[in-house]
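1. sequence below, structure please.
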Amino acid sequence: MERNTVLIALFAALIAVLGLIPKISLGFGVPITAQSLGVMLCGTVLGARRGALATLLFLLLVALGLPLLAGGRGGLGLFVSPTVGFLVGWPVAAFVTGLIVERAKGLPLLPAAILGAFVGGIVVLYAFGIVGMAVTLDKSLGEAAMLATPFIPGDLIKAALAGFVTSALARARPASVLSRA
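-> From the prediction side, this is the model:
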């Protein structure tokens, strides 16, 4: 229990640290940041339940006003902005990512982690993000999906990076990859 709590807090802090990497602002209010890599790593390393809890802890801190999102953003206002879908989708994305890595025991860790990060951290997250953008920007789902296209190349790189980091961590400290414990 104590170890789980520490790891959940540590990975929430990892998401915050990735927010220190400067964001790339887009004209419609959703920036490109490195923080989605943290969400992917929550799932690939911690597994479904712990990964989702780490992202929920992070979002709670953001909602309380801590400026933890890229660019020093925080507060409840973000949950009615064009980023709302992505933020709400983070716990689900981490959960799905972790679930895939946990269930894909027949695959070596590297491809399982890349697959999990792709499905959870891109497909699932975009589903939430596109709906959030469509609602807040008063766009159709197709128009919102087109707005999401600039994120795809970077997110594909992040999914591969999450797989390689998770695999390297498993080689260095096998017991630390809880998604495969």
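
2. drop to CA atoms for contacts and neighbour counts, all remaining ones
-> Will do.

3. centroid residue for the protein?
-> Val39 (2.4 Å; Cα atoms, centre = their mean).

4. skipping adjacent residues, who's closest to that one in space?
-> Excluding its sequence neighbours, the residue lying closest to Val39 (Cα to Cα, 6 or more residues apart in numbering) is Ala94, at 5.6 Å.

5. which residues sit in contact with the one you found?
-> 39-44, 47-48, 51-52, 55, 120-121 (Cα atoms under 8 Å, 6 or more residues apart in numbering).

6. following up with a second sequence; could you model it the same way so I can compare the two?
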Amino acid sequence: MTHRKPSTLTDLALVAVFAGLIAAFSLAPAIPVGALMVPITLQTLAVALTAMILGPWRGFAATCLYLLLGFVGLPVFAGGAAGIGVLVRPSAGYLLAFPIAALVIGFLARRFVLRFGTAGRRWGLFVVAGLAGSILVIHPLGILGMSINGAMPLQAAAVLDLAYWPGDVIKTVIAALVAVAVHRAFPDLFAPVAPVVDSERTSAHIG
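-> Predicted structure coming up:
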């Protein structure tokens, strides 16, 4: 099995770049829908793409960095919003779900590729991983956020959430297609990190 060399600087650079990517996607025009006007954005596409490319922990770190930048005042949330005031909006649950969703999507994507993934199967595996993150994390927490901050029953919030499903499926498919192309160009992204060997101990042992 191919291993990649550990590189803290490379990992930090990837985390920073993909946090910026999520921010850039968040600034695309949003479409408010439903009674609470929670917008349809490209954020979930960027989060899924980040996790599919970086894997669980770097994807988690990138989404956390993105949220941190927004909470400290940079206008990186949908519509140019910023600050911790977004946590009282009906959309807060979706935002807070991003790091957990990145963990789930990244873990499954990496697991699928390392265990089953051939180039021909990766697209379908990435779609499964992305939909799992949406079903298990993003939509449940989004519904909870709308219910709490929008002062409505969970059932009513769940009905409102249905409006976001078609777009999320399309965005997941797009993210998977892009991720496949990236992994084809950089096949070692999901390769296990090579163990660090102490050269002095090795030399002494050989001698």
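
7. on that earlier part again, from the contacts of Ala94 of the first structure, which is closest to Leu68 of the first structure?
-> Checking those against Leu68 of the first structure by Cα to Cα gives Thr55 as the nearest, at 12.1 Å.

8. residues near the closest one, how many?
-> Counted with other Cα atoms under 10 Å, the neighbours of Thr55 of the first structure add up to 30.

9. please enumerate the helices of the first structure.
-> Along the first structure, the segments classed as helices by DSSP state H run 2-18, 35-41, 48-63, 84-103, 109-118, 125-137, 141-148, 152-172.

10. what's the most buried one of those?
-> Most buried of those by mean neighbour count (mean count of other Cα atoms under 10 Å) is helix 35-41; its value is a mean of 28.

11. to which residue of the second structure is Ser140 of the first structure aligned?
-> In the second structure, the residue matched to Ser140 of the first structure (TM-score structural alignment) is Pro153.

12. list the contacts of the residue lying closest to its match once chain neighbours are set aside.
-> Of all residues beyond its chain neighbours, the one nearest Pro153 of the second structure is Ser147 (5.7 Å), with distances taken as Cα to Cα, 6+ apart. Neighbour list for Ser147 of the second structure: 90, 153-154, 156-157 [criterion: Cα under 8 Å, 6+ apart].

13. Ser147 of the second structure and Val137 of the second structure: what is the separation?
-> 15 Å (Cα to Cα, to the nearest Å).

14. also Val33 of the second structure?
-> Val33 of the second structure sits 21 Å away from Val137 of the second structure when distances are taken as Cα to Cα.

15. more neighbours, those two?
-> Neighbour totals were compared for Val33 of the second structure and Val137, and Val137 leads with 22 against 14 (other Cα under 10 Å).
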